[in-house]
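Peer 1: below are the sequence and a predicted model; questions follow.
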Amino acid sequence: MRDLRGQLATNTIRNYLTTLKTLHQYGPALTGHGLRSDPWAGKSARKASHTAKGAVVSTPAIPPEQWFPLIRSAWTYVHTFAPDILRAQQRYQELVDKATLVGDHDVRLDRYLADPTNPIPVHAEAGHNPGRVHWSLLTLMIGSDHSRRSNVFRRNMSTGGQRITRVKKAVAQGHPTTTGIIDDLVLVEHSNGTSASWHPGLDPRALGFERCMLRNACYVLVVGLSMMRDSEIHEIAPGSIVDYYGTPAIKSTKRKHDPGLPIKHWWITAPVAEAVVVAEQLSTRPDRLFPPLLRHHAAVSRSDQMLDAFTAHVNATSARTGLQQIPPGQIRPHMFRRTMAMLTDQFPGSEIALGIQLKHIASRALANHSTQGYANADGSWAGHLESAIEVARFRRLEDLYQEHKAGKPIGYGPGAEQMTQIFDDLQHSVRARAGDASVERALLRKARISIRFGVLNHCVMDENNPAGAACLENAVVPQGHKGPLHDRCRPDRCPNSVIGPEHVPIWASERRNLLTLIATPGVSTCRREALQRELSAVESVLDKTEGEKEQP
């Protein structure tokens, strides 16, 4: 259990403890007598596993300073470095397939050295005497078997020594050399303005290692961006990308809480699909997308080791790959699921989508308490999310200002009039200073315009002066709350409401729907009166659009 604490969430460990305690409790009734003793006697499974009470998910989110460099590094490997690794893998396999143990090695060597386009492989890594001939790879390149049985360049044989001398002489005379199975690797830009190959040379040893790192990068993208459980990812087989309700998805087996092991689908984005396609070309088994590439006797790869190895490799090679260093800190598979759920929850109405993608099935709209727990905000992301939201808000404000400059209406109602006045004043200031676009942008940012963009309207309420806000009338404002109360918004009569051109079709559609319902035979009097009140509010909003024509 101590080993599992570093790999699994506390809730999962609690389930294991519950099973073990149950085996002890019902031991007398079991054929094998269960467990003789309870290692956690006197403690509940919850207390022994340090599981928090309630629906709060104890799994921490991956901090943004780790998340972004990790995901970017994985994407760079999958999208940029993968073509080189796969090309080297294919070339190496071709050499192995053509190699033979028997034959005239001298003739092969002569023929190889006679062609200057055939490079002599040399070691590139500092730990292998850089510049020294890579005899094993050269054996393979001339078409001979490079196993231990090969004696092509064996030093304790006269023929082997003679061949070594000929090769060294060719190198000394300027015969072209190479540091890997293939040349022309992708170039990466460095901070000092120079560019170089991302790897010094993909020889067989380096290729095997980079294949593992590429496999690990594929895993990072799948576990990071799909919200699949680790067990579900290891059930993915090659060829599992399918079309599910018109959208690309991965099919896999859901094990948790499902004894029937049903096949489920997870919708995916383009980066995940690309990672799966690359992983399929690395997989050595027809039933596993992520099998062990070195420990062939093992059933599945150790996900925690894959993550640790990839992080360590990125940090160790960042000087040549140009990848950003990943700060130290434990990263485990279940933390990706928690992080993506938390990020997705920043979008309105995301709970149902989260419930579907996380496979939290319940009668309440396909989501349950676990869904809410996964989506809870994380303190380490607070500053980043606030900055991201502020950047997105300012970008939309800029678009609104540019539309005003172009003479287009930015909206209707008292709130729009406030915005128009602010934009007019800003334009006067820019002209008075003879400023350019950069001055204009700086003044717009300095203006600190209070605006919240919405689907049905925008709100320009000033938190420091909320007088007149309809949502605050006769309302009990929660302690510490600032800003509007969105669930009490009244676009029909609030002076802070802005009805944008993009909102008008929505309100017009609502009016048509209400008119249809009111005209429906059999509607009760009280229901019709309620619909009339709703219609009055909608028409009040549309009246502010100054005659905006309703689309049929």
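Peer 2: Done, it's in.
Peer 1: hey, let's count contacts and neighbours off CA atoms from now on
Peer 2: Noted.
Peer 1: just the element for I389, please.
Peer 2: Element membership for I389 (DSSP states H and E) is helix 379-405.
Peer 1: check it against this one:
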Amino acid sequence: MTNPPQPQTWPALTGFDPDEPVLPADRRVTDGPDPRFGDLPRWDLTASGLAPNLNAAQAHLRFDVYPDGWVPVAKTLAMAMLQPVHPVVRQAGIYRSNRPYKLKSIRHVLTELRYLAEWAATAGLSEELSAWTHADGEAYLASRKARSFSAGRSANDLLRHLGDFRGLLPNGGLSVQVSPWAARSSGEVKTPVIPPETFWPLVRACWTYIDTFAADITAARDEITLLDTRGPKYREVRPSTRDIDDALDAWLSSPEAFVPLHIYTLGRARAGDINWDGLGLCTTPGLSGTNFYGNRGPARQLRVRQAIGQGVPTRYGYSSVQPAAVERPDSTHGPWISGFDRIIVSKELTQLRNAAYIFVAIMTMMRDSEVQSLATGAIGTHYGAPAVTSTLHKMQPHGGTPQRWWVSEPVVTALKVAEQITLDENRLFGAVRESVHRDLTGFDQYEQIRSFVAWVNDHSPQNGLERIPATPLAPHMFRRTMAVITANEPDGEIALGITLKHNAVRALANATTSGYAAPTPEWAKEFEHHAKEAAAGELVADWARHAQGDHALRGPGATTFANGLADITDRAKTTVAIGNERMLRALLRDEFATIRLGTLNHCLGDPAKALCLEGASAAVKAGGPIPSMCQPATCRNSVITDQHLPIWLREESDLVDKLKDKRMAPVHRQRLETQLADVRKITHQEPK
């Protein structure tokens, strides 16, 4: 094995050109500004594609929040994270994953950098990070850990980034060595579960809106829209005073006459007062609410009140739609709402949109960004079952990746209701009303979930819905709660697997379908090629660390993996100049053609070494290792990198804590001790 190249052998750093585009052309997935490295005070990265559940401000990276000396550090960090395969980054000898960081991750790092700059000013340290000592880094980390668990983790992440990218940073980089974050974990999922007393009333309220109220709300909306077309703003000739009085008298003396009342208090409108705008829409031709004010207004108002006194009925709202009758919690029976007018229809349309959003998020277990990516026309079928097409954003390139989710018939109903009320064909859960004051393209999901609960409770029991307890709610809690429910119902794990089909749709489809849906050998090779290319891109970071003398590999397969990386280093010297990203990936792809990258370990994929295939038939072995039967601590295919190690350290810590229980049954203690011994084969192993 040859000696790995030393960092000082890399070409001299030239830095980023001030006119360098922050976003490469292939990363611009939508319209937006084209920021340059030298731009101040911010970079607007809208063109990179923002998940629909994020607001436009979250596409901005601001640099006017740092002291002047820290601005180059912030911009260089951001640029390197946005373009990890940029020639300048490679020339600096930095080989991390070729996958660009998400905007959220970059914003997180830059926010922590502000705290570091503030702490440095207090501690009397300059922005020249190369002058900092290891004790300085440890002091900052300790100060953040003392604040909170999350602050300590953020500080650890920032110091590691500064160390990883030190070859790029102006004035030299930070040479402080920071260990991987290995926080103790209880093993519990941190996302709260919605209590049953809140969850079931919420689901029932959403479905009632979708299944019962939606028809009334949309019918009233359509009717009021039609009435508006008969109003004065659509007439070319302005009616005379006599025409207005005749129209009012004709309406008040007609058999179908009524006087509409306000349903909702808003602005100058008071619930129970006469709705003059609504009355104007009832007449023929339609009048304006202003016709009941001014010089002739008092006399007309008097005639209306006299007509009420003479027997003309009043009615809440002015739509002819008769609300559906509901059974109320107090056993009474009656309409779910008193009537419809413009204000109440606008309010109810918003809550109908909220009900559909909550119901879809719960019943599909899609993430918030995925639900908000749904557009009109998303409903279809996949292998004969109802499915929707949306965009998967998590762990995907900028702009996301189209994906299908199988859904149930009630979800299809909810989505069809959402299609009827959205104003933007690209946003099924966007704005449902127009505004001249601001661009209402989307909605704040947290605010609107609270709004729906409050609206239901404010109108219970008339609406037939039981009150929903005031519990903190968020989209990620819907997914967590449904996971708990499906796991505890009969056949729940099967149901959960079907619901979470976006994690295994291709495997499931290939196993259960044939004919036209079966891939040809050529396409099968294409899919395998893309998988190998992706794996090679991730291995670039492992190769770079090994080539620079950073030995952090563990596991029974560590020596084999290290020898393969060393072989790549040798071939890179003789066949291609180091820094040629494309050729480097090709070498890695060929060397590790069977590798599978995982959360707990990497599997080298050699059937002859796989414990999971011991005793298996030749046909089974031909399919390669079986991930679900992996034994990472003992299989000769298993490789543990520094990315995997924190998980093993947490597992070791958890097992040690559990074994402190002196009341534990001997059989359970023996099982945990065996597990601990296996884990320590990794954590106590000398890195290769």
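Peer 2: Received the coordinates, thanks. Model, not experiment: these values are computed from the prediction.
Peer 1: gap between the helix holding I389 of the first structure and the chain center?
Peer 2: Put simply, helix 379-405 of the first structure sits 22 Å off its chain's centre (C-alpha atoms, centre = their mean, to the nearest Å).
Peer 1: what span of the second structure lines up against it?
Peer 2: The aligned range for helix 379-405 of the first structure in the second structure is empty, by TM-score structural alignment.
Peer 1: now stretch 77-92 of the first structure
Peer 2: The aligned range for stretch 77-92 of the first structure is 209-224, by TM-score structural alignment.
Peer 1: just to revisit the earlier point, where does whichever helix or strand comes after the helix holding I389 of the first structure end up in the second structure?
Peer 2: Once helix 379-405 of the first structure ends, the next helix or strand along the chain (criterion: DSSP H and E) is helix 414-433. Mapped onto the second structure using TM-score structural alignment, helix 414-433 of the first structure covers no residues at all.
Peer 1: residue nearest the centroid of the second structure?
Peer 2: For the second structure, S369 is the residue whose C-alpha lies nearest the centre (C-alpha atoms, centre = their mean; 3.7 Å).
Peer 1: the first structure: which residue goes with that residue?
Peer 2: Per TM-score structural alignment, S369 of the second structure is aligned with S231.
Peer 1: doesn't that match lie inside a strand?
Peer 2: No. Applying DSSP: H, G, I helix; E, B strand; the rest coil, one finds S231 of the first structure to be helix, outside a strand.
Peer 1: stretch 495-510 of the second structure: which residues count as buried?
Peer 2: L496, I498, T499, L500, K501, H502, V505 (16 or more other C-alpha atoms under 10 Å).
Peer 1: stretch 563-580 of the second structure now?
Peer 2: G564, L565, A566, D567, I568, T569, D570, A572, I578, G579.
Peer 1: farthest-separated two in those?
Peer 2: The span of these, defined through C-alpha to C-alpha, is set by G564 and G579 at 18.4 Å.
Peer 1: residues contacting the aligned residue in the second structure for R132 of the first structure?
Peer 2: Matched across to the second structure, R132 of the first structure falls on D273, judged by TM-score structural alignment. For D273 of the second structure, the contacting residues are L261, H262, by C-alpha atoms under 8 Å, 6 or more residues apart in numbering.
Peer 1: so the match of S369 of the second structure sits against R255, correct?
Peer 2: Yes. Checked against C-alpha atoms under 8 Å, the pair S231 of the first structure and R255 is within contact range at 7.2 Å.
Peer 1: skip the chain neighbours and tell me the closest residue to L101 of the first structure.
Peer 2: Excluding the flanking residues, the one nearest L101 of the first structure by C-alpha to C-alpha, 6 or more residues apart in numbering is D145, at 4.8 Å.
Peer 1: spell out the secondary structure type for L77 of the second structure.
Peer 2: Quick answer, by three-state DSSP: L77 of the second structure is helix.
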